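A.B. asks: Sequence first, then the predicted structure:
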Amino acid sequence: MKQAQSSSASAQPEKLRRALTTPLLTLYGLGVTVGAGIYVLVGTTAAEAGPYAPVSFLIAAIVVAFTAFSYAELSTRYPVSAGEAAYVEAGFRSGKLATVVGLAVALSGMVSAAAVAIGAASYLHGLIAAPHALLTIAVVTVMGLIALWGITQSVMVAAIITLIEIGGLIFVSVWGFGFSDPLGLDFVDMIPPLTGPHWIGIGAASLLAFFAFVGFEDMANVAEEVKDPVATMPKAIVLTLIIASILYIATTTAVLVAVPIDTLANSAAPLSLVFASAPVAIQQSFAIIAIVATVNGVLIQMIMASRVLYGLADRGHLPAVLATVSHRTQTPVVATLAVVCVIILLTLALPIDALAERTSQIVLFVFVLVNVALIRLKLRREKEKDHFKVPMIVPVFGVLTSVLLFGTAWL
């Protein structure tokens, strides 16, 4: 009998391990949110919004906030991998639409990871005399191996790197406000008039700034690996958004104070300009932090995209082979390898700015569908299990703000 039970147990497909706590999940969220967006795109945002770049980050944070609370409820209703697909399937009762959304989410992660990998390779190129394409492939391959290692190990690696990159942003803020020569703007110059054509530039810059916030929603896609998701998911999502918003606005303001805006707008490595007059050792130290920050984004987006493909396959929406989980590491090995290959192809095919804009648009499209799904679920008033709840006004504003920001791409 025992032998039969053992045989039956061994025949069961491997499942993901619930190992993530609130601190680890928050660091995971910060790791995928804080990274290439702020380290690379501050200059581009300043080129669009001028002195009002911090306002663009504030607008992006507000847009994200409504949808973040929608995700907090939905991730406790359905704590599974491929979260957005599960939410849309429940809200619209459509497996086909769920598959489209799941693939869109996975694609956004892979496109974002490709953009980040290009940025990481650019920083590395300054230290290592190797072809850019080779460095990009090396970054993606190494991060893929870490992602295959195990969820606890890969998130712990990402958490350590996240602490380093957050330290880098704090360093930029402190140096920009307290040690560098104030060659840029005064604080009063960063407050926009209530009316005027400058709001078109601020709106366009907000779409770029939004890319810097892309990531918190990825936390929903590791919900199947979270201990006590009902208690953990809302806290981790809110903490991630608050900490990221404070870091972004403080960093952008510090850079605008320290660096002339014309110089900033033309830079591919904007944060390093704050240390232009600093000792060489400090400049080199920050360059290393910037490399670490961008590499981390590749790892965490890779983890997210592979879990989405796994979740879709596990529910029969994609080929079953993508749901294969390693018995040894309990990670979705086939899905992870597929994600690595797609990211490498994207890095070789598209430039970083195009990748960033496409990522933002895909994510905003998903945000609209996820918020509408929550509205439909609430209107049904079905008997519900205990989970985190938000008022109806939250997903309604989530839809409106996402649509408005999506529309700025055509202004």
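C.D. replies: That came in fine, so what should we check first?
A.B. asks: Only C-alpha atoms from now on, for both contacts and neighbour counts.
C.D. replies: OK.
A.B. asks: Quick one: residues contacting V334.
C.D. replies: When the contact criterion is Cα atoms under 8 Å, 6 or more residues apart in numbering, the partners of V334 are V321, L322, A323, T324, V325.
A.B. asks: give me that answer again for 10 Å
C.D. replies: V334 sits next to L148, S306, L309, Y310, V321, L322, A323, T324, V325, S326, V340 when contact means Cα atoms under 10 Å, 6 or more residues apart in numbering.
A.B. asks: Serialize these to TSV and add fields for distance to I352.
C.D. replies: What follows is those, written out as TSV (distance: Cα to Cα, whole Å):
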residue	distance to I352
L148	26
S306	22
L309	24
Y310	27
V321	31
L322	28
A323	31
T324	32
V325	32
S326	33
V340	17
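A.B. asks: Just want the most central residue of this structure.
C.D. replies: G215 (1.9 Å; Cα atoms, centre = their mean).
A.B. asks: now, which of the contacts of V334 lie within helices?
C.D. replies: Mapping these onto helices (DSSP state H) picks out L148, S306, L309, Y310, V340.
A.B. asks: Redo those residues as a markdown table? Include neighbour count and distance to V333.
C.D. replies: Supplementary listing: the ones in helices among the contacts of V334 in a markdown table, determined by neighbours: other Cα atoms under 10 Å; distance: Cα to Cα, whole Å:
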| residue | neighbour count | distance to V333 |
| --- | --- | --- |
| L148 | 22 | 6 |
| S306 | 31 | 8 |
| L309 | 29 | 11 |
| Y310 | 29 | 9 |
| V340 | 26 | 11 |
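A.B. asks: quick one: contacts of stretch 227-235?
C.D. replies: By Cα under 10 Å, 6+ apart, the surrounding residues in contact with stretch 227-235 are 17-23, 25-26, 68-80, 219-220, 222-223, 226, 236, 240, 386-389.
A.B. asks: Got another one to weigh against that:
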Amino acid sequence: MERERKGLSVWQLAMLALGTVVGGSFFLGSSVAIRAAGPSVLLAYVIGGILVYFILTALSEMTVANPASGSFRTYTEQAFGRGAGFTVGWVYWTGLVLAMSSEATAASILLRGWFPRLSLPLLGAVIIALVTLLNLLGAERLGKLESGLAAIKLFAIAAFVVLAICLITGIGAGSFPAAGGQGGGTAAGYSVLRGEPWLPGGIGGIAGSMLMVMFTYAGFEVLGLAASETRDPAATIPKAIRLTIVLLIGLYLAAITALFLLIPSSLVSEEISPFVSALTLHGLGWTGTVMNMVLVTAILSTMLASVFGLGRMLRSLADEGHTPAWMRDRTDIPYRGILVSGGAMLAALGLGLLLPQGVYLFLVSSGGFSLLFVYVVIMASHYRLRKRHGGPFTRQHGMRGFPYTSWLSIGGLIAIIASMPLIPGQGGGLAAGMMFVLLFAGLYVVGRRQRKPSKILPKALRPLPAVRPAAPGYAQAEMSEELTEDKKRE
């Protein structure tokens, strides 16, 4: 019992969040943002970091008041009703399942470079089965594993920054093994930026880069889903969020700044990691193999943390009667939610082999929309619940600048979503995402008449008792009972 009460630590929570966030979208996808905005992409990363800060602050305020396993899905249900909670939960789960199946494919392609005799479907299935089974070990053990994998990714980013500083300052010149004689007298430092246009695409370039920038930040919402796995959410969650924000924004800005001091944006290719391109330009071509190893680690880490969130989301949906009854878990570890999510990822991997490539990419790209959609809903739920409550949910100071920061965050996120059709290949993601929203909203309307009436959720958030519930899925039920007793006394 003592072991179960220990829960995830601040460091493990932060590493779980960073494990979800820092993945292929940063190591590879950042080249798309760099090509669109040039050096001004730094401004896009600052804007994205500010949005992440406000979203996480809003999520933290609601989580501390009610550390339910359903996190933002639960808060959406409290703010806008059961139909909204049903729709948001299933849109998020479906989008993330499709996105993670594509991540498994990407990892399989990298691994097949080392094991050419193995087929892509087999490698993809093994990867999905592995991350699913590892999640069955429980939050505490998974947190330790994820901390190690996330540390590798963070070390890789930090190592790139250190290498860049050495190349820029000339420290240790000639001590790095070169590849193919490349690099010779290639300049490094501010001279690389001297002839570089700071706004090659104008304001439109920054706007066009924001979608990919937000994708590189996406995944931090797992902090809310992990709240019920902590011993003291009121103390642990805010500390984990602050640590996550500092590490994430700090490392991202340092890495991108170092990148622009090594290579002009015109030499960045969307087909190759910009970090590999920069180091290869300076004679460190051997980093390609190392970066591929980091990429595989990054993808596996992202998938592990994502399956963790998928299992908790499915348990939350099951606890509220939004799934068949057999999917409900009564244990701390949501075994059924994890296994169903893993099975769905295998099915999505099979769809990728059966459907025409264009159709499958159309579905997979909806994963980006689903995450941005969830962030809008988080901010809208926080705004509505806080207005209803009449102030912050806890004794601690709530989100700064409320309600103006809420309006700015919601407006910024909606603008990013609206810009999706302006970027080649992303219009389909917007259409697929909207299709899923309409599909699940329609399913709820149709299924509502066939379901038995269930307990109505409270219309305002109130702090939970200090005693941690026996199983994380019951936090919301306890709060409902507490509020019901209050009403009877009134």
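C.D. replies: Now that the structure is in, tell me what you want to look at. Remember, it's a predicted structure, so these values are computed and weren't measured experimentally.
A.B. asks: residue in the second structure matching the residue nearest to the centre of the first structure?
C.D. replies: Structural alignment (TM-score structural alignment) places G215 of the first structure against G219 in the second structure.
A.B. asks: Please convert the buried members of the contacts of stretch 227-235 of the first structure into ChimeraX selection syntax.
C.D. replies: Buried residues among these (16 or more other Cα atoms under 10 Å), as a ChimeraX selection:
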select :17,18,20,21,22,25,26,68,69,70,71,72,73,74,75,76,77,78,79,80,219,220,222,223,226,236,240,387,388
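A.B. asks: Isn't A269 of the first structure up against V42?
C.D. replies: Yes: using Cα atoms under 10 Å, A269 of the first structure is in contact with V42, at 8.7 Å.
A.B. asks: So the counterpart of E271 of the second structure in the first structure: helix, strand or coil?
C.D. replies: Superposed on the first structure with TM-score structural alignment, E271 of the second structure falls opposite S267. Recorded secondary structure, S267 of the first structure: coil (DSSP: H, G, I helix; E, B strand; the rest coil).
A.B. asks: mind checking which helix or strand the nearest residue to S267 of the first structure once chain neighbours are set aside is in?
C.D. replies: Distances taken as Cα to Cα, 6 or more residues apart in numbering put G43 closest to S267 of the first structure, at 5.8 Å, once the chain neighbours are dropped. Secondary structure assignment for G43 of the first structure, by DSSP states H and E: helix 36-49.
A.B. asks: Can you give me the distance of the alignment partner in the first structure of K387 of the second structure to F388 of the first structure?
C.D. replies: In the first structure, K387 of the second structure lines up with L379, judged by TM-score structural alignment. L379 of the first structure sits 16 Å away from F388 of the first structure when distances are taken as Cα to Cα, to the nearest Å.
A.B. asks: again, but for V298 of the first structure
C.D. replies: 30 Å.
A.B. asks: try A349 of the first structure
C.D. replies: 42 Å.
A.B. asks: likewise A335 of the first structure?
C.D. replies: Taken as Cα to Cα, the span from A335 of the first structure to F388 of the first structure is 30 Å.
A.B. asks: ok now do the aligned partner of L404 of the first structure in the second structure, which residues does it touch?
C.D. replies: In the second structure, the residue paired with L404 of the first structure is A415, using TM-score structural alignment. The neighbourhood of A415 of the second structure, defined by Cα under 10 Å, 6+ apart, consists of A207, M210, L211, S409.
A.B. asks: so which strand or helix has A415 of the second structure?
C.D. replies: Here A415 of the second structure is assigned to helix 404-418, by DSSP H and E.
A.B. asks: Now do the buried residues in that helix.
C.D. replies: T405, S406, S409, I410, G412, L413, I416, I417.
A.B. asks: could you pull out the strands for the second structure?
C.D. replies: Using DSSP state E, the second structure contains no strands.
A.B. asks: Now check the second structure for the residue matching S154 of the first structure.
C.D. replies: By TM-score structural alignment, S154 of the first structure lines up with L142.
A.B. asks: Who are the contact partners of its match?
C.D. replies: Residues near L142 of the second structure by Cα under 10 Å, 6+ apart: L8, Q12, L16, L134, N135, L136, G148, L304, A305, F308.
A.B. asks: if I look at the fourth one, how far off is Y190 of the second structure?
C.D. replies: Which is L134 of the second structure. Counting by Cα to Cα - L134 of the second structure and Y190 of the second structure are separated by 46 Å.
A.B. asks: separation between the nearest residue to I34 of the second structure once chain neighbours are set aside and G201 of the second structure?
C.D. replies: Excluding the flanking residues, the one nearest I34 of the second structure by Cα to Cα, 6+ apart is V41, at 6.0 Å. According to Cα to Cα, V41 of the second structure and G201 of the second structure sit 10 Å apart.
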